[in-house]
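Asks: model this:
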Amino acid sequence: MNCLIVDDNKIARTTLRQMAGKVRDLIVTGECETAMDAYNLMQEQPVDLLLLDIEMPGMTGLELTKHLGDNRPVIIFTTSKKEYASEAFDLNVADYVIKPVNPARFLQAIDKARDIIDSRREEVKLEEDNFLFIRDSAIVRRLNLDEILYAEAMGDYVKLHTLHRFFAIHTTLKAVEERLPVSRFIRVHRSYVVAVNKIDTIQDGAIVIQGKPVPVADAYRAALNRRMNIL
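Replies: Next up is the predicted model:
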């Protein structure tokens, strides 16, 4: 992950750089004292992650976030002020860390950012490769990922259920799961992987997809609830 530190306080920038330097996959590509400097730099050198202060001379971190729009990097606010938290999270940032930044809290925020960045990369990959090839009897068939409702393990085979039929493939559910983008599919049981956008309801310990119940195991329930962002 490429990272840009934006803070008008030199000591704060140095502290963040030192913490970032201890994270193996985090590369600090630059530092800026103002939000405007950061904006100009990102026009020439896009980054994956912004460690962004809020109160700075001229443009604030909140204003920069709004100005960057939908194609902005993942943002972690690092600030000594708690009162901006609600507005910050309304902007759908990864995290909001209060200074002085604790190393453990910093790593927690980086983990959140990494998950978001990985998800974005999966979505980009999906746009480039929105299908897979399966062996259907003696035929190798192209199957669009959007057709798949869920995958079901059945002994030495996996059934890929679509709206009107299913395809039985001689493979393992683990192998199928590894081929499906995590941005669109989730394991809910040792025998089932489902398409998140095909879920109609969740009730009585099961997911319902096109009227068909799919069991949810207790071991996967918490992850499913987080993924569904249930209110």
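
Asks: Please make it C-alpha for all contacts and neighbour counts, starting now.
Replies: Fine.

Asks: Surely residue 55 is in a helix?
Replies: No: according to DSSP: H, G, I helix; E, B strand; the rest coil, residue 55 belongs to no helix; its state is coil.

Asks: okay, now it: neighbour count?
Replies: Residue 55 has 19 neighbouring residues, counting by other Cα atoms under 10 Å.

Asks: Show me which residues of whichever helix in the chain runs longest are buried.
Replies: For the chain, the helix reaching the highest residue count under DSSP state H is reported as helix 103-128. For helix 103-128, the buried set under the neighbour-count rule, 16 or more other Cα atoms under 10 Å, comprises 106, 109, 110, 113, 114, 117, 119, 122, 123, 126.

Asks: Check those residues and tell me the two furthest apart.
Replies: Pairwise distances among these were taken by Cα to Cα; the largest, 30.3 Å, belongs to 106 and 126.

Asks: Now show me the structure for the sequence below, then we'll compare the two:
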Amino acid sequence: MIKCILIDDEPLALELLESHIKRTDGVELLQSFTNPIEALQELERLQPDLIFSDIQMPELSGVQFSKIVGNKFPIIFTTAYDQYAVQGYELDVVDYLLKPISLERFQKSVAKFQSRNTTTATVHAASVPDYIFVKSEYKTLKINLADIHYIKGMADYVTIVTADKKIHTLENLKYYEKTLPATNFMRVHKSFLIAMDKIEFIERNRAVILGDYIPVSETYKKAFFDRVNG
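Replies: Purely as a prediction, here's the structure:
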């Protein structure tokens, strides 16, 4: 299921996209915003897989929004601009939808995102068998997956915790959730991704790793204990 948010200062444009989402299998709307600044403030909480954003907005343009978000969240622009003019921005967005947006064109754009997402996941799986490279400050560090105990997400960065060090990087938690193998790594909270084989013990709704008590939230509780109990 692709979880998305919509950003457009025109309520009618939002209504059309909301209608398209309802008629498209595999897409779920998390929230619609008429103010892009409010959307920015909610990104870490919502953790969308995909963002549909208008370009011309008074508070913050779609281009400015995209530059702030960077590569953390994929974006599809919805715009009244000519497609070739928009490409001049040279932003790494998934697609450009020209208004008025038809259902068929909307669904093709979603399919394009699915294809790109699948390809990216395949590349990660093939190229990162037992280690990852992480940018931290001015260095790129090689970290063996077996050394990772858990990852904690903060507002603007994550901390990768090993037995002997903590590494800070600007990638978000969702990136590591998708990149690290699900055979051992599991999301247990909006702020925590853990290595299941590093759990020392479980106390109530908390997993203890390196002596740290990591909460298991209601969202992930069932999946976590299903896995623990086999």
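
Asks: which residues in structure 2 form helices?
Replies: 11-22, 36-46, 62-69, 83-86, 103-127, 173-179, 218-228.

Asks: Quick one: residues in contact with the fourth one.
Replies: Okay, so that is helix 83-86 of structure 2. Residues from elsewhere that reach helix 83-86 of structure 2 (Cα atoms under 8 Å, 6 or more residues apart in numbering): 96, 97, 98.

Asks: Would you convert those into JSON lines that also reports distance to residue 40 of structure 2 and neighbour count?
Replies: What follows is the contacts of helix 83-86 of structure 2, written out as JSON lines (distance: Cα to Cα, whole Å; neighbours: other Cα atoms under 10 Å):
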{"residue": "96", "distance to residue 40 of structure 2": "20", "neighbour count": "23"}
{"residue": "97", "distance to residue 40 of structure 2": "21", "neighbour count": "22"}
{"residue": "98", "distance to residue 40 of structure 2": "23", "neighbour count": "17"}
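
Asks: Now distance to residue 143 of structure 2 too, for those, in TSV please.
Replies: As requested, the contacts of helix 83-86 of structure 2 are exported to TSV (distance: Cα to Cα, whole Å):
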residue	distance to residue 143 of structure 2
96	37
97	39
98	43
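
Asks: Pick out whichever of the residues you listed sits closest to residue 173 of structure 2.
Replies: For these, the nearest to residue 173 of structure 2 is residue 96 (26.7 Å; Cα to Cα).

Asks: which residue lines up with the closest one in structure 1?
Replies: If you follow residue 96 of structure 2 across to structure 1 using TM-score structural alignment, you land on residue 96.

Asks: Verify the contact between that match and residue 74 for me.
Replies: No: counting by Cα atoms under 8 Å, no contact exists between residue 96 of structure 1 and residue 74, whose distance comes to 12.0 Å.

Asks: And stretch 220-231 of structure 1, how far out from the chain middle?
Replies: 14 Å (Cα atoms, centre = their mean, to the nearest Å).

Asks: So which residue is dead centre in structure 1?
Replies: By Cα atoms, centre = their mean, the mean C-alpha position of structure 1 lies nearest to residue 116, the distance being 2.9 Å.

Asks: tell me the contacts of that residue?
Replies: If you count contacts by Cα under 8 Å, 6+ apart, residue 116 of structure 1 has them with 74, 94.

Asks: Tell me the spacing between it and residue 47 of structure 1.
Replies: For residue 116 of structure 1, the distance to residue 47 of structure 1 under the criterion Cα to Cα, to the nearest Å works out to 14 Å.

Asks: Double-check residue 75 of structure 2 against residue 94; I have them as touching.
Replies: Yes: taking contacts as Cα under 8 Å, residue 75 of structure 2 lies within contact range of residue 94: 5.8 Å.

Asks: Tell me which of these two has more neighbours.
Replies: residue 75 (26 against 18).

Asks: Please look at residue 98 of structure 1 and residue 82 and confirm they touch.
Replies: Yes: counting by Cα under 8 Å, a contact exists between residue 98 of structure 1 and residue 82, whose distance comes to 7.0 Å.

Asks: Between those two, which contacts overlap?
Replies: Going by Cα under 8 Å, 6+ apart, no residue sits against residue 98 of structure 1 while also sitting against residue 82.
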